[in-house]
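Engineer: what follows is a protein structure lacking sequence information:
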């Protein structure tokens, strides 16, 4: 397969992960990296065998087929739209857009131009989430009734050297960490029908805790805790996401069914230890090693070895461009996912139940035979030994 020629827009904290994923995959060919100040990224571009260019230069380059958008979320609609207008396919970091209207406009533009779009997160491609999906589909817990997910953090300033954007409109938790959870649930249960949410905030000001600006205060202008009910056709899910929990607390997800309980892995990673609890049998861990994207390739912030193959969705899109296959984060999936994010925030703002307008099919499961090319062409963007040293 001829590699898909790629230009990346944005060179922030997440860019090394994508640049590794692109340059290590035989399905992808990195040509250029663009920012507002190309000279500032010249060294990084050279290290990855690419040119440092302006956004306008990248979009005008006829050799580039696919734009990977790594800019902040508030810029995604503009950059994604400009790339489509320039005749490029688009793969974007989440969120693809900040509203249903914007997502629909971009999806319609792509369709009119005969272009494909894709979006992160792609962690549901991972072995743990695929094993959970297949166990559910096989009837391991009977009829699903309700689910829960909880993510509580003291704040993103613990991890990010420039956290201000996460505390402004468009950076709220449902748009940032929230998509990992909502896409996990859509993968399991299908499209969301209705949303109700309440929200609040614990602090009006926070302080940068790492990096060169450590100690710098900044204002909080949005709510930072969202308590949400997502209603699906077969079940409902209680989802709490908060940046006001003083001790990091993670309960990735449990789906309670008529005959058992499905315990999910952390949706921010590809691997994990999902399990089924179906009395009188003891808790049974699900086999994940035979699902693809299972081998640990980095360490998380606690030092635990985890599987993290960010870029699998990008390779899936590249295969769709070259072979005509159907990738898993296409326009329908993107539009619905964006509407769910927006509905969580809008429901809390308006104190109302939001009936969703869009829908989508559940993404196809990963099959070792039919998806052999996807698995083989997706490179690890991390080095396990190096991440252990860094940790």
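Structural biologist: Yep, that arrived. Everything numeric here is computed off the predicted structure, so don't read it as measured data.

Engineer: can we go C-alpha only for contacts and neighbour counts from here?
Structural biologist: Will do.

Engineer: mind telling me what element residue 239 is part of?
Structural biologist: strand 236-242 (DSSP states H and E).

Engineer: ok, residue 116 touching residue 108?
Structural biologist: No: using Cα atoms under 8 Å, residue 116 is not in contact with residue 108, being 10.6 Å away.

Engineer: between those two, which has more neighbouring residues?
Structural biologist: residue 116 (24 against 14; other Cα atoms under 10 Å).

Engineer: list the contacts for the closest residue to the more buried one other than its chain neighbours?
Structural biologist: Distances taken as Cα to Cα, 6 or more residues apart in numbering place residue 89 nearest to residue 116, at 5.2 Å, with adjacent residues excluded. Residues in contact with residue 89, defined by Cα atoms under 8 Å, 6 or more residues apart in numbering, are 65-67, 83, 110, 115-117.

Engineer: tabulate those residues (TSV), appending secondary structure.
Structural biologist: Shown next, in TSV, are the contacts of residue 89 (DSSP: H, G, I helix; E, B strand; the rest coil):
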residue	secondary structure
65	coil
66	strand
67	strand
83	helix
110	helix
115	coil
116	coil
117	strand
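
Engineer: hold the first one in mind and look at this next one:
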């Protein structure tokens, strides 16, 4: 580890958050409940946002971005900036001797993400990444059931997310329609991270994509009525081929109205399973086994109980700076998504160059 960086047993993990936009609110609901994590600083290009966050947390200070990254009292930089800035902030934090945990994706493109992972490895630091929803009781109870053989050998999965678009509710939705955004890069990490956690890494993909509108209209906030350009695919569908042989069908859209359920379905040789929405931490896992009594709800058997965004930081401490929401997993997910878009545009199957270990399961864990 870089001199001065947090190491196991050195006390609470002191976190400084960079980027105090909409998503920070969800982290602020979780971080105070984590027994081994302390939020000590906040920074944003809009100073008032950083001050608002700091005012809500005892002992936290509002700083500039440069001040926070250089601050010796910050062990880990929580990077909640827009995707286009993820790698720049992560690299600056690593150069300053900080661990870094970022919102998804790890970077806008794999070349930038690789630079982050290489810099962290060279410095002896950890670069981890959201989504950490896979650490909750929903996905982890499903993982435990699969590992126990409850549905036999998994052979197929379906994962569907349909929404008319985030511009309807987000006051500044521009980045959702710029490179690094779109339904696949925005919501795909939740679904693909869950699928890799449940079924293992992906070796190849086939896909198709469309973008039927070139503009979107902001529906809320001070910019309501403003028209923004669309520079990404807004409906993406295709198949992931897992190393295990399982096939996952994926549909991600900002063009459709709704789907009745955003859950994942896993089908095996001995039964089928409904996994709750991977954008959430909890939810019922249901199974229907061959020659059984129909759909049954499983009691929680894995994952962090009552988890929320930021639970990966507690997992960082609990695993001795080897978090399950690892940079390697995030890089593989980003690589899968890039390969997916390439497959869609080239009209052929694309091999996924990267791989990762299937993350270790999380035992059923109550936050103290």
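Structural biologist: Received it, and whenever you're ready, just let me know what you need. Quantities reported herein were computed from a predicted structural model and do not represent experimental measurements.

Engineer: that older thread, next, format the contacts of residue 89 of structure 1 as CSV and append distance to residue 330 of structure 1.
Structural biologist: Output for these, formatted as CSV (distance: Cα to Cα, whole Å):
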residue, distance to residue 330 of structure 1
65, 17
66, 14
67, 15
83, 16
110, 11
115, 11
116, 7
117, 6
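
Engineer: which residue ranges form the strands in the stretch 151-300 of structure 2?
Structural biologist: Counting by DSSP state E, counting those that start in this stretch, the stretch 151-300 of structure 2 has strands at residues 154-162, 202-210, 215-217, 227-229, 235-242, 247-253, 264-268, 271-275, 285-289, 296-298.

Engineer: now the strand holding residue 239 of structure 1: which residue numbers in structure 2?
Structural biologist: Aligned using TM-score structural alignment, strand 236-242 of structure 1 spans residues 247-253 in structure 2.

Engineer: ditto for stretch 199-213 of structure 1
Structural biologist: Going by TM-score structural alignment: stretch 199-213 of structure 1 matches residues 209-223.

Engineer: residues near residue 57 of structure 1, how many?
Structural biologist: Using other Cα under 10 Å, residue 57 of structure 1 is surrounded by 12 other residues.

Engineer: now check structure 2 for the residue matching it.
Structural biologist: In structure 2, residue 57 of structure 1 lines up with residue 67, judged by TM-score structural alignment.

Engineer: average offset between the host helix or strand of its match and structure 1?
Structural biologist: Using DSSP H and E, residue 67 of structure 2 sits in helix 65-70. Superposed on structure 1, helix 65-70 of structure 2 shows a mean distance to its aligned partners of 1.0 Å (mean Cα distance after the TM-score superposition for structure 1).

Engineer: check which helices and strands that helix sits against.
Structural biologist: Counting by 3 or more Cα pairs under 8 Å, 6 or more residues apart in numbering; DSSP states H and E, the packing neighbours recorded for helix 65-70 of structure 2 are strand 13-18, strand 37-43, helix 86-95.

Engineer: other SSEs contacting the second one?
Structural biologist: The one in question is strand 37-43 of structure 2. strand 13-18, helix 47-55, strand 61-63, helix 65-70.

Engineer: again, only using 10 Å
Structural biologist: strand 13-18, helix 47-55, strand 61-63, helix 65-70, strand 76-79, helix 311-318 (3 or more Cα pairs under 10 Å, 6 or more residues apart in numbering; DSSP states H and E).

Engineer: distance from that strand to the middle of the chain?
Structural biologist: Centroid separation for strand 37-43 of structure 2 versus its chain: 20 Å, with Cα atoms, centre = their mean, to the nearest Å.

Engineer: taking strand 13-18 as reference, get the angle to it.
Structural biologist: Here the directions of strand 37-43 of structure 2 and strand 13-18 differ by 30 degrees (axes from the mean of the first three to the mean of the last three Cα atoms, to 10 degrees).

Engineer: distance of the spatially most central residue of structure 1 relative to residue 160 of structure 1?
Structural biologist: In structure 1, the residue lying closest to the centroid (Cα atoms, centre = their mean) is residue 121, at 1.7 Å. Distance, residue 121 of structure 1 to residue 160 of structure 1, using Cα to Cα, to the nearest Å: 18 Å.

Engineer: ditto for residue 140 of structure 1
Structural biologist: From residue 140 of structure 1 to residue 160 of structure 1 the distance is 39 Å (Cα to Cα).

Engineer: ok, now which ones touch the residue lying farthest from the centre of structure 1?
Structural biologist: The outermost residue of structure 1, judged against the average C-alpha position, is residue 280 (36.4 Å), by Cα atoms, centre = their mean. Applying Cα atoms under 10 Å, 6 or more residues apart in numbering to residue 280 of structure 1 gives the contacts residue 260.

Engineer: roughly how far does it sit from residue 274 of structure 1?
Structural biologist: For residue 280 of structure 1, the distance to residue 274 of structure 1 equals 18 Å [Cα to Cα].

Engineer: now do residue 161 of structure 1
Structural biologist: Distance from residue 161 of structure 1 to residue 274 of structure 1, counting by Cα to Cα: 32 Å.

Engineer: so for those two, which sits in the more crowded spot?
Structural biologist: residue 274 (24 against 16).

Engineer: not counting its neighbours along the chain, what's nearest the aligned residue in structure 2 for that one?
Structural biologist: Matched to structure 2 by TM-score structural alignment, residue 274 of structure 1 sits across from residue 285. Counting by Cα to Cα, 6+ apart, residue 285 of structure 2 lies nearest to residue 275, which is 5.2 Å off, once chain neighbours are set aside.

Engineer: the one you found maps to what in structure 1?
Structural biologist: By TM-score structural alignment, residue 275 of structure 2 lines up with residue 264.

Engineer: so its match touches residue 253, yeah?
Structural biologist: Yes: the pair residue 264 of structure 1 / residue 253 is scored as a contact, 5.1 Å apart, by Cα atoms under 10 Å.

Engineer: any common contacting residues for those two?
Structural biologist: When contacts are counted by Cα under 10 Å, 6+ apart, the set common to residue 264 of structure 1 and residue 253 consists of 149, 184, 274.

Engineer: next up, the contacts around the last one.
Structural biologist: It refers to residue 274 of structure 1. Here residue 274 of structure 1 is in contact with 127-132, 135, 253-254, 262-266, 284-288 (criterion: Cα under 10 Å, 6+ apart).
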